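Enquirer: What follows is a predicted structure for the sequence shown.
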Amino acid sequence: MGIMGKLASGFAGNLSEVSPESLMQEFGMYLMDGETITTGFKLIRDVVIVTNRRIIDFDKQGATGAKMRVDSINLNCIFHVSAETAGFGVDDSEINIYYITSPYFKANGGVSTAEKKLEFPKKYNIQPLYKYLQEIAYNNHEALNR
């Protein structure tokens, strides 16, 4: 994809896949010991990395992008995943990840949750990523309800 295509995709809010090796060079210092990158995506300056332990969201801020917020979703906190595939026209694909944010997964009286939406260009096949995240969500759901 040329620079104009990347910019158009970026302005539309779409993530483009980036090689794990490239992501490791730029963001490897944020990984925990024993953590490996499975896949990753870039949106102009922002980056989402999926590792064997978590999903890491790098949100570069300001005009220069020198300031950056790093946020993580631990894979063992994901309890539901939904996907919407691209239709005709300008529709994009998306994956919504629902996860537990409270420190205790089985709290009496209230577990806090949140949602993260990832948008992909229509040409990107979201099915393998959806399947991977859905398997994690299913296993977590089963473990939480034992």
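Expert: In hand now; what should we look at? Residues are numbered from 1 along each chain as shown.

Enquirer: all contacts plus neighbour counts: C-alpha atoms, from now on.
Expert: OK.

Enquirer: just checking, what packs against the longest helix along the chain?
Expert: Secondary structure of the chain per DSSP state H: the longest helix is helix 127-144. Judged by 3 or more CA pairs under 8 Å, 6 or more residues apart in numbering; DSSP states H and E, the packing partners of helix 127-144 are strand 78-84.

Enquirer: Show me where the protein has its strands.
Expert: Listed in chain order, the strands of the chain (DSSP state E) span residues 16-18, 37-43, 46-51, 54-61, 67-74, 78-84, 93-100, 113-120.

Enquirer: Output the contacting helices and strands for the fifth one.
Expert: Contacts defined by 3+ CA pairs under 8 Å, 6+ apart place strand 67-74 against strand 54-61.

Enquirer: Can you give the contact residues for the strand it packs on?
Expert: 45-50, 66-76 (CA atoms under 8 Å, 6 or more residues apart in numbering).

Enquirer: Report the angle between it and strand 46-51.
Expert: Note on geometry: by axes from the mean of the first three to the mean of the last three CA atoms, to 10 degrees, strand 54-61 and strand 46-51 are set 170 degrees apart in direction.

Enquirer: second one coming, line it up with the first:
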Amino acid sequence: MGLFDSLVGNASTLDVDKVEKELGSILIEEEKVKAAFKVVRDLMVFTEKRLILVDKQGLTGKKIEYHSIPYKSISHFSVETAGKFDLDAELKIWISSATEPLVNKQFKNDSSIYDIQKILAAVCL
């Protein structure tokens, strides 16, 4: 996936070693990154213990919000694939006792949504 894909919302797979170094200050001791995906500037990082959503804010992206979701808190998730006329794929994640999804990410006709769904199924089921 190239620059154009990342600009229009396609998720690209990232090198886990580089992501571990980037998130070294927020990972707990012995926590390992299993998979990471980049959507525009934001990251979805799957570790052994939690899902970390990295939201880079502002023009420069220097301000960063790290949203940590323990896998045990995820009550359910859904994946909607892209269609012929609706080209967006969508991922929604609900946490315990929430009526609205905490995570609602759009992907542009992207096969990475299947990889993300498999990871969520493996850690939640």
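Expert: Received it, and whenever you're ready, just let me know what you need. Just so it is clear, the model here is predicted, and its values are computed rather than measured.

Enquirer: circling back to that earlier point, what would the strands of the first structure look like in a markdown table with mean neighbour count and distance to residue 1 of the first structure?
Expert: Shown next, in a markdown table, are the strands of the first structure (neighbours: other CA atoms under 10 Å; distance: least, CA to CA, whole Å):
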| stretch | mean neighbour count | distance to residue 1 of the first structure |
| --- | --- | --- |
| strand 16-18 | 18 | 10 |
| strand 37-43 | 19 | 13 |
| strand 46-51 | 21 | 18 |
| strand 54-61 | 18 | 23 |
| strand 67-74 | 14 | 26 |
| strand 78-84 | 19 | 23 |
| strand 93-100 | 20 | 18 |
| strand 113-120 | 16 | 14 |
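
Enquirer: Which among these is found nearest to residue 8 of the first structure?
Expert: Residue 8 of the first structure sits nearest to strand 37-43 of all the strands of the first structure, at 10.4 Å, using CA to CA.

Enquirer: which residues touch that closest one?
Expert: Counting by CA under 8 Å, 6+ apart, 9-10, 13-20, 23-24, 47-52 sit against strand 37-43 of the first structure.

Enquirer: Now do the aligned partner of residue 82 of the first structure in the second structure against residue 30 of the second structure, distance only.
Expert: Using TM-score structural alignment as the criterion, residue 82 of the first structure maps onto residue 78 of the second structure. Distance, residue 78 of the second structure to residue 30 of the second structure, using CA to CA, to the nearest Å: 30 Å.

Enquirer: same thing with residue 42 of the second structure?
Expert: Taking CA to CA, one finds residue 42 of the second structure at 24 Å from residue 30 of the second structure.

Enquirer: What of residue 53 of the second structure?
Expert: Distance of residue 53 of the second structure to residue 30 of the second structure, given as CA to CA: 19 Å.

Enquirer: now do residue 20 of the second structure
Expert: For residue 20 of the second structure, the distance to residue 30 of the second structure - CA to CA - is 11 Å.

Enquirer: quick one, which of these two is more surrounded?
Expert: residue 20 (19 against 7; other CA atoms under 10 Å).

Enquirer: Would you confirm that that one contacts residue 32?
Expert: Yes: Residue 20 of the second structure lies in contact with residue 32 (CA atoms under 8 Å); the separation is 7.2 Å.

Enquirer: who's in contact with the alignment partner in the second structure of residue 49 of the first structure?
Expert: In the second structure, the residue equivalent to residue 49 of the first structure is residue 45, according to TM-score structural alignment. Listed by CA under 8 Å, 6+ apart, the contact set of residue 45 of the second structure reads 33, 34, 35, 36, 37, 51, 52, 53, 54.

Enquirer: I'd like the residues you listed as a markdown table, with distance to residue 118 of the second structure appended.
Expert: Putting the contacts of residue 45 of the second structure into a markdown table (distance: CA to CA, whole Å) gives the following:
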| residue | distance to residue 118 of the second structure |
| --- | --- |
| 33 | 16 |
| 34 | 12 |
| 35 | 11 |
| 36 | 13 |
| 37 | 13 |
| 51 | 14 |
| 52 | 16 |
| 53 | 17 |
| 54 | 20 |
